[in-house]
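**Student:** Okay, predicted coordinates and the sequence, questions at the end:
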Amino acid sequence: MSRFLLKNWPTIFLVPFFFFGTALSQIQIHSKVTPDTLAPGEKGIFFVTIRLPKEIHLNAESGLFKVEPEKNPQIQFQKPQYPAYIKTASGPIYKDSIQVAIPFQLKKGIRSGMDSLFVQVTLQKCSEDQNVCYFPETFRTGARVVIRPLSPQTGPKGISEKLAHALKKGSGLAFLIAFLAGLLTSLTPCVYPMIPITLAVIGAGASGSRWSGFFLSLVYVLGIGITFSTLGIIAAKTGSLFGSFSNHPVVIIFVSLVFFAMGLSLVGGFVVQMPGRLRAGLGKTSAKGLWGAGLTGILAGLLVSPCITPVLVVILTWVATQGSVILGFGLLFSFAMGLGVLFIVLGTFSGVLKTLPKSGAWMEAIEKGLGILLLAFSVGFFQRILSPFWAKHLWAVFLVFLGTFLGAFTSLERQSTTKQKIQKAMGVLFVLWAFFLMYSAFGERKEALSPKFQAEHFSQTNGWIRSEWVAFEEAKRTGKSILLDAYADWCAECRELEKKTWPDAEVQSLLRNFVLLKLDFSVGEDSTKALQKKYKILGMPTMIILSPNGEELGRTTGFQPPEKIISFLRTYVPYN
């Protein structure tokens, strides 16, 4: 027996280590740099993912598990961010999958080309089957990053980056860039509600010439720019949410009533006896003058608080931190003028409408049509403070009014013209549409109260959490990053995200890598104001990636189509 032991002692000694080596071979360590292409001075994240077999765990706070980046004179690493551990009777441990994030920044003097980043991973494996911990081991893993040169071709690419670059240099091009950004924003859903107002106000006030419509539109847009810029400066300097004032319930009710009264006066419903000065600024007659157009534009400027865009973020941040109020006003005014180009074109066209027919009946029909546009706008604007159930009822009332106006309940006689018959048919269709809306509103309300619908609706939202505290607890438990979606009911681009971006199949697949947190900023309560300041949210929509410890990893603003949000999310998915 002793001879056998002496002859085979190396094999017998290595038997325990053979089983340990089997477990070790199943441990996977992956590393990834996101984004994998950076320019000097830009930031990235080094992700290290460790996958453990079921029978192995790591001690979390024994000092024997750590991820340390190797020193690189051209790269500045930050403190590694470890995921939340699992609490057990013997102490905190890690199991299954561990993801460690190390933020870093390339120094400005780094050369272009390709560089490698390395980290040292020290860990102590413990076997749950044998209740034993082995000697600590250190592993080296790395990933490559492509460093692109800073040149005119690879400088600031987006319009917001160009604006930030111009502001930093003090270049007058900043005003031109802000104007172009406003021009692009005028093609987004945020300004769609302004189209009927422009057509109605300018169309009613123009004297029938193209130049008359143009000058009225120009004065109207100047009024919009004054209000828009003033609200932007106030928001930047007070730290309030851009667009929140314009969407206060009191403002919504007041503006809706004013435009509703203007619409009624245009369709000839009745004469609204408002105070003389207000009537002089907003009434039907005054809209024909430059002062009327300007005052109406100032009031309409309350409505042109578009959903936040990257360019607006740059301007508001610059004004809030270090910029001059006068220059900030000029930048916002330039943005508003770009935004108003569409309104000038529409206003000029609506002014030409009156040159087409020479008959008084035609002019009266056009005026009533423009009045109906204003009434429709007032209803659409007022619905922001209503639930979907009551919003449908409000639209139903409007459709009944429209149907009645077209003659749905007027008896036809033998001598009735074809035009009168078509009008009555359209009126009847509008009334039927109104009853259909009311019927569908009650049906949706009944269905929404059913347990089955609520369960299905929750699963379709893919588990968005509404509580900040709950989201962070879940992130610490799972080690996942948090995707914070800041939205408001009054934000048109937020609704576009809900309809077009979040339901996308590939987006939904990527969302599973995050803890999803949705914060509602529709009402300016103290709690939401605190969150807005905490996360430096300037407007809606804003999407922020946060680590489980609350550190911001990245953000994007404004409406993002599926392909852009996919690219954004992939940057923060460590290993898939």
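**Tutor:** That came through fine.
**Student:** switch to C-alpha atoms for all contacts and neighbour counts from now on
**Tutor:** OK.
**Student:** how many neighbours does the closest residue in space to Thr528 that isn't next to it in sequence have?
**Tutor:** Sequence neighbours aside, Phe521 is the residue nearest to Thr528 in space, at 6.1 Å (criterion: CA to CA, 6 or more residues apart in numbering). Around Phe521 there are 23 other residues, counting by other CA atoms under 10 Å.
**Student:** Ok, the one 4 residues further on next?
**Tutor:** By other CA under 10 Å, 9 other residues sit near Glu525.
**Student:** any idea how far it is from His248?
**Tutor:** 11 Å (CA to CA, to the nearest Å).
**Student:** give the contact list for Gln273.
**Tutor:** Taking CA atoms under 8 Å, 6 or more residues apart in numbering, we find Gln273 in contact with Arg279.
**Student:** My reading is that it lies in a helix. Confirm?
**Tutor:** No. Going by DSSP: H, G, I helix; E, B strand; the rest coil, the assignment for Gln273 is coil, not a helix.
**Student:** Tell me the spacing between it and Leu299.
**Tutor:** From Gln273 to Leu299 the distance is 19 Å (CA to CA).
**Student:** now do Thr557
**Tutor:** Here the criterion is CA to CA. By it, Thr557 lies 27 Å from Leu299.
**Student:** repeat for Cys133
**Tutor:** 72 Å.
**Student:** ok, those two, which is more surrounded?
**Tutor:** Set side by side, Cys133 and Leu299 show more neighbours around Leu299, with 21 against 15, by other CA under 10 Å.
**Student:** I'd guessed the more buried one sits against Ile226; true?
**Tutor:** No. In this structure, Leu299 is not within contact of Ile226 by CA atoms under 8 Å, at 10.0 Å.
**Student:** buried sites along stretch 385-398?
**Tutor:** Buried residues in stretch 385-398, defined by neighbour count with 16 or more other CA atoms under 10 Å: Ile385, Phe389, Ala391, Lys392, His393, Leu394, Trp395, Ala396, Val397, Phe398.
**Student:** between those residues, which is closest to Lys534?
**Tutor:** Proximity of the buried residues of stretch 385-398 to Lys534 (CA to CA) peaks at Ile385, which lies at 26.2 Å.
**Student:** okay, now the one to match up with it:
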Amino acid sequence: PWTLLAFSAVFVALAAAMFGFYELQLPAFLRDRLARNSPQGGSLAGAAGMGVLSAVLVGPCMTAPLAGTLLYIAQGGSAGEGGLLLLALGLGMGVPLVVISTLGARWLPRPGAWMNRVKAAFGFVLLGTAIWMAGRVIAPQATLLLWGVLLVALALSLWHLAHGNAAGESGPAGRLAVRSSAALAGLWGAAMVLGAAAGASDPAQPLRALVATSAAATPAQAPFETLQDPALLQARLAAAAARGQPAVVEFSADWCTSCRTIEREVFGDPRVGQALEGVVLLRADVTRSDAAQRAFMQQHQVMGPPTLMLFGPQGQERRAQRLVGEFAPDALLERLRMEGGAS
């Protein structure tokens, strides 16, 4: 949790720089040294130097998309589809750079006041990223409150933009669009703040907690037994196999936001609850990620949460039915029907 909060603080600091509270730049002696020793364009050495620098800067940014693509390819098992996906990923990275480098001077607008507005927009994006990361470890109500405050601040900025000097450049249609966006963001942000104060946590339904609903309207989630000890989990699976019961194992963690979504939208679905009747439901909590948990995940070739494993009545996992990442209730119901037909 402290790591995620530290990264959130870094994004807040970067957002403050985008809003003009201070300037982020290298010390003067480093700037002078880089200016003297920087590779010059127009030569093979200069192009190679810029390529190395670009790879260093872009490499960390591409780690998450590349890892997700490789994970999808590994789950699919198709070499042809995997090659096409990697080709598409490479083209998506390279084509924009080629287009901008060849036609950028002709298409890109000249520097001006619009650059400050772009910086402010990136500032709000960075703040949203900080809230998204902190939302993994802080209370859902606090996360909703932060999103509401961010939307209210965005609405005030848009309203100021609509009444500033830039409003005349956009014309009547542009001013109407900016004012409408400001009103919508302000109203929804205020609703989020009120909903958070009332105990709500869903950004899509911030005022749900203020509406009186019956207890029957809230679907009950399927009853999972949460275990942190892999040995105990293995014992539960062995006991289920001895009784001839199928079992479901969900790998989860406190920081896994996708796991919370699955618990709410999938296991809270009445159809899923009915289909899981008579099935042993186990939740492997790998928040600690200690040596025993990592060994258990490596033994079963689990990359991390969220992962759902389906075991037959004989205690063997149906590997083809495994679900990795977020999934819809229908995807699980289809696999449960296939599991029922196979058993």
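**Tutor:** Alright, I've got the coordinates. Predicted model only: the values in this text are computed from it and were never measured.
**Student:** tell me the secondary structure for the residue lying closest to Lys125 of the first structure once chain neighbours are set aside?
**Tutor:** The spatially closest residue to Lys125 of the first structure, leaving aside those adjacent along the chain, is Leu58, at 5.2 Å (CA to CA, 6+ apart). Each residue gets one of three states, and Leu58 of the first structure gets strand by three-state DSSP.
**Student:** what do you get for Val523 of the first structure?
**Tutor:** Classified using three-state DSSP, Val523 of the first structure is coil.
**Student:** same check, this time on Gly142 of the first structure
**Tutor:** Following three-state DSSP, the label given to Gly142 of the first structure is strand.
**Student:** Which stretch of the second structure is stretch 195-215 of the first structure matched to in the alignment?
**Tutor:** Counting by TM-score structural alignment, stretch 195-215 of the first structure lines up with no residues of the second structure.
**Student:** Just the endpoints, please. Distance across that stretch?
**Tutor:** Using CA to CA, the two ends of stretch 195-215 of the first structure sit 17 Å apart.
**Student:** which residues sit against it?
**Tutor:** Applying CA under 8 Å, 6+ apart, the contact partners of stretch 195-215 of the first structure are 216-217, 284-290, 293, 296, 343-355, 367, 370-371, 373-374, 377.
**Student:** Pull out the buried members of those.
**Tutor:** 216-217, 284, 286-290, 293, 296, 343-354, 367, 370-371, 373-374, 377.
**Student:** Please narrow those to those residing in strands.
**Tutor:** Here DSSP state E is the test, and these give no hits in strands at all.
**Student:** Let me see the ranges of the strands in the second structure.
**Tutor:** 225-227, 247-252, 280-285, 307-311, 323-324.
**Student:** Distance of the aligned partner of Val311 of the first structure in the second structure relative to Val249 of the second structure?
**Tutor:** Superposed on the second structure with TM-score structural alignment, Val311 of the first structure falls opposite Ile73. Applying CA to CA, the value for Ile73 of the second structure to Val249 of the second structure is 23 Å.
**Student:** Ok, Ala291 of the second structure next?
**Tutor:** The gap separating Ala291 of the second structure from Val249 of the second structure is 19 Å, by CA to CA.
**Student:** So which of those two has more stuff around it?
**Tutor:** Val249 (22 against 9).
**Student:** quick one, what contacts the more buried one?
**Tutor:** By CA under 8 Å, 6+ apart, the contact list for Val249 of the second structure reads Leu281, Leu282, Arg283, Ala284, Leu308, Met309, Leu310.
**Student:** What's it aligned with over in the first structure?
**Tutor:** Correspondence of Val249 of the second structure to the first structure, assessed by TM-score structural alignment: Leu484.
**Student:** From Thr542 of the first structure, how far out is that match?
**Tutor:** Leu484 of the first structure is 8 Å from Thr542 of the first structure, by CA to CA.
**Student:** repeat for Gly292 of the first structure
**Tutor:** Counting by CA to CA, the gap from Gly292 of the first structure to Thr542 of the first structure is 36 Å.
**Student:** any idea what Arg140 of the first structure aligns with in the second structure?
**Tutor:** Aligned partner of Arg140 of the first structure by TM-score structural alignment: none.
**Student:** Where does the nearest residue to Arg140 of the first structure once chain neighbours are set aside sit: helix, strand or coil?
**Tutor:** Nearest non-adjacent residue to Arg140 of the first structure, counting by CA to CA, 6+ apart: Gln120, 4.8 Å away. Here Gln120 of the first structure is recorded as strand under three-state DSSP.
**Student:** so Gln120 of the first structure sits right up against Ser31, yeah?
**Tutor:** No. Gln120 of the first structure lies out of contact with Ser31 (CA under 8 Å); the separation is 11.3 Å.
**Student:** Please enumerate the helices of the second structure.
**Tutor:** Secondary structure of the second structure (DSSP state H): helices at 2-18, 28-37, 44-76, 79-107, 114-134, 140-162, 166-197, 230-243, 257-265, 270-275, 291-299, 329-342.
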